[in-house]
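[1] got a predicted structure plus its sequence, pasted below:
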Amino acid sequence: MPAAIVTFSIHAIVTLLLLTVFRGTVAANSIGAMIFRLVTWLIILALMIVQSRRQVTK
């Protein structure tokens, strides 16, 4: 799970940089792709958390 957290964090930082620092120079498709990646990693992270909680209760 730490690797998923790090990957999600890096994608979030890069997305924030694209939205703030490079606002006028980055294509809208790139922003959309980064947001899609963020959502995908968020779902993966949520599934991993659910799985780890299920293993603890067994």
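    Yes, it's here. Computed from a predicted structure; not experimentally measured. Residues are numbered from 1 along each chain as shown.
[2] contacts and neighbour counts: CA atoms only from here.
    Noted.
[3] count of residues packed around Leu42?
    Under the neighbour criterion other Cα atoms under 10 Å, Leu42 is assigned a count of 16.
[4] kindly report the same for the one 10 residues further on.
    Around Ser52 sit 12 other residues, with neighbours defined as other Cα under 10 Å.
[5] this is the comparison structure:
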Amino acid sequence: MTAGQPLVTYNRVQVAQAGYDDTVITIITNSGNFSTVEPQLNKQLRAGELAVIVER
């Protein structure tokens, strides 16, 4: 993965019209392999912004 690489794509309009929340959940299963795992909480992110800062 590289910074800014999309993790998922979906049609927000269709999701909203179906009555679902458009929140995307990201799970890091190997967080123990990194010295820093800092999610950007409570922020409305735009395309290209970092959702999680991860450092080895």
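    The structure has been received and is ready for your questions. This is a predicted model, so every value here is computed, not measured.
[6] care to give me the TM-score?
    After superposition, the two chains reach a TM-score of 0.31 (TM-score structural alignment, normalised by the length of the second structure), with 35 aligned residues with a Cα RMSD of 3.4 Å.
[7] so which elements touch whichever strand or helix holds Glu38 of the second structure?
    Following DSSP states H and E, one finds Glu38 of the second structure within strand 36-39. Secondary-structure packing of strand 36-39 of the second structure (3 or more Cα pairs under 8 Å, 6 or more residues apart in numbering; DSSP states H and E): strand 52-55.
[8] and the strand it packs on, what does it pack against?
    Using 3+ Cα pairs under 8 Å, 6+ apart: strand 52-55 of the second structure touches strand 36-39.
[9] and the strand it packs on, what's buried?
    The neighbour-count check on strand 36-39 of the second structure (16 or more other Cα atoms under 10 Å) flags nothing as buried.
[10] regarding Ala16 of the second structure, what is its secondary structure?
    Assigned by DSSP: H, G, I helix; E, B strand; the rest coil, the conformation of Ala16 of the second structure is helix.
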